[in-house]
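Undergrad: structure of the sequence below:
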Amino acid sequence: MAASYHARSNSLPSRQHPIVSQIDDNLNRLRASQSASTSSSIGHDLNGLQDLHEYVDVLLQFPLTQQALVQEKQREMVEELLDGSLMLLDVCTTARDALLQTKECTQELQSILRRRRGAEGLANEFRKYLTSRKAMKKAICKALKNLKHIQNKLGTPGENGAVISILRDVEAVTISVLESVLSFISGAGAESKSSRWSLVSKLMHQKKVMCEEEQKANEILSAEAAVRSCIKSENMKHVENVQKELQSSELSIQDLEEGLETLSRRMIKTRVTVLNIISC
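TA: Alright, predicted model coming up:
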């Protein structure tokens, strides 16, 4: 996860409190995970991020933490963090909408495949699925740009107190995890690698195989690839493969939806807590 992390001063409220160690441990684990590329690894990061925001909300209950946030010299940075949290919640909404749209198209296509006995006449249904995916990817592309905008703001921290430094670190890790989620949903990472490697496929066959394995690890992208293959060849064997891949994709989507829903609730809780502190 590419991000700037900042040293904390000794003014950290309740520095010896176990909650501070919990925050540091979770931050370090999420930083070390790098860019998650499978649904299980992304789900694990989402769970860690949920816990991290919960720990931060506990830290925000300490009187010294609240005193630090209401200092006039910290006001501008607090406002920037609140603006960033609002944008991150918008990104969460975009990700959840993309998952919902993909799930609905997946379920609709599964229903059609169950009703039809043969492969004939399914090309139009497959194309509808791919068209929906294409529209969803455009929305994700915009959300990824918004994440980059928030990340760029974190690049020049200046002098911050310990509490602000923690909140900035949490925001930076949240950006990285959400970037991994969006890239997984759209298949951006695996697709771009596939495109680059295809240019030198004869010389780099081994790397191409590695890329194909990475695509298989992405259930959503694997289902999309199966649909594309089926359009080229109306073969019943391919249709059966599509059904299998769509089922795996739906299960993966369900897990990510639940993870993002819980994360959004905890982010909102933290945001409300900060707003209440500075408005007192």
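
Undergrad: CA only for contacts and neighbour counts going forward, please
TA: Fine.

Undergrad: who does whichever helix or strand E250 is part of touch, helix- and strand-wise?
TA: Of the helices and strands defined by DSSP states H and E, E250 is found in helix 236-279. In this structure, helix 236-279 makes packing contacts with helix 39-59, helix 63-69, helix 75-115, helix 219-232, judged by 3 or more C-alpha pairs under 8 Å, 6 or more residues apart in numbering; DSSP states H and E.

Undergrad: to compare with the earlier structure, here is another sequence to fold:
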Amino acid sequence: MASSALNQKSNFHVRSNSLPSRPHPLVTQIDEHLCRLKSNESASSSSSSMTQNLSCLRDLYELVDNLLQLPAIQKSLAQECNDKQVNELLNGSLKLLDVCGVVKDALLQAKEDTKQLQSILRRRRGDEVGFTKEAKEYLASRKKAKKSINKSLKVCKSGFTQLENDGEATFSMLREVEGITFTVFESLFSYISGTKMESKSTKWSLVSKLMSSKRVTCDGEATETNGFEKVDAVLCALIGNKTRKSGKIGSDDAQLELQKLESSSQDLEDGVECLLRLLIKIRVSVLNILSQ
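TA: The predicted structure is shown next:
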């Protein structure tokens, strides 16, 4: 995972002469959200952790939007940022909008594909052989989505440069928020991509491991498995006719995992859509401030 501007210490309120010696409450809250998101970087890549991070990120952007309404912050940002810093900030926000759109499209496509597979499974209940073609098409669509995500991720990485230690405080804060946003997107990309399965033996080993894993309990004691990875593994097993030999995995298992994946994909899509609107809102606010 990229570490350029993502893991810098949040100390933007110390560097600004425009802010009082005691940080504004909004600054303190922004710091707390940044620290919370950074501490979640090592958390398991599951639907619940992704949803939680998106929710925290949404709250962070709402705090940033409120901070940008303060006259002292607007004056500081407009007067103290040079052209290079302005370009870095705006280019970073633009790249985040692009990559946010890519991940939204990937989640939408995944949700539609899972719906279609569930419909086909219901019509061909018990007919794993007749289901093979549709399962292969789903996996091919997943492969295409992974390529699009990886390409977008590579482009996005190039847009984030090292934070300057002597940067204006509000600028540094916005750049740090962009950086942590990229971290969340990178984790979400990893979740959607799932685990690459190298061989048939690896596929079946993964299926056995996934299907025997514990479900997540209400108090969160058990470990949640990546839903995309689990569906991929089950479908690969069905295509390889492993179910008839083992008697452990069948179309009912696929139906169950597809239902869960559709639900989690919808939750993530809603979170990304909300975040996309906030990204646009913050970008417009910054543009308005800089144009004054």
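
Undergrad: that older thread, and I140 of structure 1, which of the helices and strands packed on helix 236-279 of structure 1 is closest to it?
TA: Distances from I140 of structure 1 to each of these were compared by C-alpha to C-alpha, and the smallest falls on helix 75-115, at 7.0 Å.

Undergrad: would you mind giving the residues in structure 2 matched to that closest one?
TA: On the basis of TM-score structural alignment, helix 75-115 of structure 1 is assigned to residues 83-123 in structure 2.

Undergrad: post-alignment, the matching stretch versus structure 1, mean distance?
TA: Compared with structure 1 after fitting, stretch 83-123 of structure 2 has a mean deviation of 0.9 Å; criterion: mean C-alpha distance after the TM-score superposition for structure 1.

Undergrad: now the aligned partner of S148 of structure 2 in structure 1: how far from Q215 of structure 1?
TA: Using TM-score structural alignment, the equivalent of S148 of structure 2 in structure 1 is A139. Distance from A139 of structure 1 to Q215 of structure 1, counting by C-alpha to C-alpha, to the nearest Å: 21 Å.

Undergrad: between these two, tell me which one has more neighbours.
TA: Of the pair A139 of structure 1 and Q215, Q215 is the one with more neighbours under other C-alpha atoms under 10 Å, namely 24 against 17.

Undergrad: I'd say that one and S222 touch.
TA: Yes: A contact is recorded between Q215 of structure 1 and S222 when judged using C-alpha atoms under 8 Å, the distance being 6.1 Å.

Undergrad: can you pull the contacts of A135 of structure 2?
TA: A135 of structure 2 makes contact with L117, L235, I239, according to C-alpha atoms under 8 Å, 6 or more residues apart in numbering.

Undergrad: ok, and the residues you listed in structure 1?
TA: Listed in the original numbering, the contacts of A135 of structure 2 still in contact in structure 1 are L117, L235, I239 (both residues aligned by TM-score structural alignment, their matches' C-alpha atoms under 8 Å).

Undergrad: wait, which of these is closest to T132 of structure 2?
TA: Nearest to T132 of structure 2 out of the kept ones among the contacts of A135 of structure 2 is I239 (C-alpha to C-alpha; 5.4 Å).

Undergrad: what's around the equivalent of the closest one over in structure 1, how many residues?
TA: The criterion is TM-score structural alignment: under it, I239 of structure 2 has I231 as its aligned partner in structure 1. Taking other C-alpha under 10 Å as the criterion, the count of residues near I231 of structure 1 is 18.

Undergrad: how about I231 of structure 1: what's its closest non-neighbour residue?
TA: In space, and not counting its chain neighbours, I231 of structure 1 is closest to A123: 5.5 Å by C-alpha to C-alpha, 6 or more residues apart in numbering.

Undergrad: repeat for T106 of structure 1
TA: Taking C-alpha to C-alpha, 6+ apart as the measure, T106 of structure 1 lies nearest to L246, with 6.2 Å between them; neighbours along the chain are not counted.

Undergrad: can you pull the contacts of the aligned partner of that neighbour in structure 2?
TA: When the two structures are superposed using TM-score structural alignment, L246 of structure 1 falls opposite L258 in structure 2. By C-alpha under 8 Å, 6+ apart, the contact set of L258 of structure 2 is T114, K115, L117, Q118, V231.

Undergrad: quick one: which of those is most hemmed in?
TA: The most crowded member of these is V231, carrying 25 neighbours; neighbours defined as other C-alpha under 10 Å.

Undergrad: neighbours of the aligned residue in structure 2 for N28 of structure 1, how many?
TA: Taking TM-score structural alignment, the alignment pairs N28 of structure 1 with C35 from structure 2. Residues contacting C35 of structure 2 under the criterion other C-alpha under 10 Å number 15.
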